[in-house]
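Q: Generate coordinates for the sequence data below:
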Amino acid sequence: MEITFKHTKGGETLMFKILKKEELSEQITLFDIEAGDIARKARPGNFFLLRTHEQGERVPLTIADFDRDRGTITTVFQKVGRTTNHLGTFNEG
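A: Here you go, the predicted model:
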């Protein structure tokens, strides 16, 4: 399932693929996400706004790691509310 991001430049909605999903605990999940433009511009301390569907709540998630060469970002989140619990149901692909 792909994730919808609200692109900050021009307000364009983009979709990104989950390359890796790792359950770190019952409530903590790690995603590696294919997001070339974001990875190229990422800096320590950056975050991105995520929506699980077009009318969904905007959730800020921290970029925990990034790989400019592979065009990937890594985020780790805790399932605490409706949106992050829904996000936790997403799988690779």
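
Q: all contacts plus neighbour counts: C-alpha atoms, from now on.
A: Will do.

Q: For Arg43, give its distance to Ile63.
A: Using C-alpha to C-alpha, to the nearest Å, one gets 8 Å for the distance from Arg43 to Ile63.

Q: of those two, who's got more company?
A: Ile63 (19 against 12; other C-alpha atoms under 10 Å).

Q: The top strand by length along the chain packs against which elements?
A: The longest strand of the chain (DSSP state E) is strand 13-23. Counting contacts by 3 or more C-alpha pairs under 8 Å, 6 or more residues apart in numbering; DSSP states H and E, strand 13-23 packs against strand 2-6, strand 28-34.

Q: What lies in contact with the last one?
A: Just to be clear, that refers to strand 28-34. 16-24, 71-79, 88 (C-alpha atoms under 8 Å, 6 or more residues apart in numbering).

Q: To compare with the earlier structure, here is another sequence to fold:
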Amino acid sequence: MPFKILSKYKLEDSGTLYEMDIRAALIARKAFAGNFIILRVNERGERIPLTIADYDRDKGIITIVFQVVGKSTLLLSHQ
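A: Alright, predicted model coming up:
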């Protein structure tokens, strides 16, 4: 199921650490501290486990933070 990326920010000058806000209402409603998601950049992409860094139940938004360390996270950084 595709989700909409609302924003993406570089968290450092080298461009390998990113913060991304994603509209995912169902996930945001059920999120708790320590939860993670399994994300795929596309249908054939590898499954990437990422911790939910923040969430807003009212707005239906989750925030993830990731570091570019391979092909899949590099693709994610270009979304």
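
Q: dump the residue contacts of the most centrally placed residue in structure 2.
A: Centroid-nearest residue in structure 2: Ile64, 3.9 Å away (criterion: C-alpha atoms, centre = their mean). Residues near Ile64 of structure 2 by C-alpha under 8 Å, 6+ apart: Glu19, Met20, Asp21, Ile22, Leu50, Thr51, Ile52, Ala53, Asp54.

Q: residues near Phe47 of structure 1, how many?
A: 16.

Q: so what corresponds to it in structure 2?
A: The equivalent of Phe47 of structure 1 in structure 2 is Phe36 (alignment by TM-score structural alignment).

Q: What's the separation between that match and Gly15 of structure 2?
A: From Phe36 of structure 2 to Gly15 of structure 2 the distance is 23 Å (C-alpha to C-alpha).

Q: same question, Val65 of structure 2
A: The value you get for Val65 of structure 2 to Gly15 of structure 2, if C-alpha to C-alpha is used, is 13 Å.

Q: and the residue nearest to the centre of structure 2, that's in a strand?
A: Yes. Ile64 of structure 2: assigned to a strand according to DSSP: H, G, I helix; E, B strand; the rest coil.

Q: Quick one: map it onto structure 1.
A: Across the alignment, which pairs residues by TM-score structural alignment, Ile64 of structure 2 is matched by Thr75 of structure 1.
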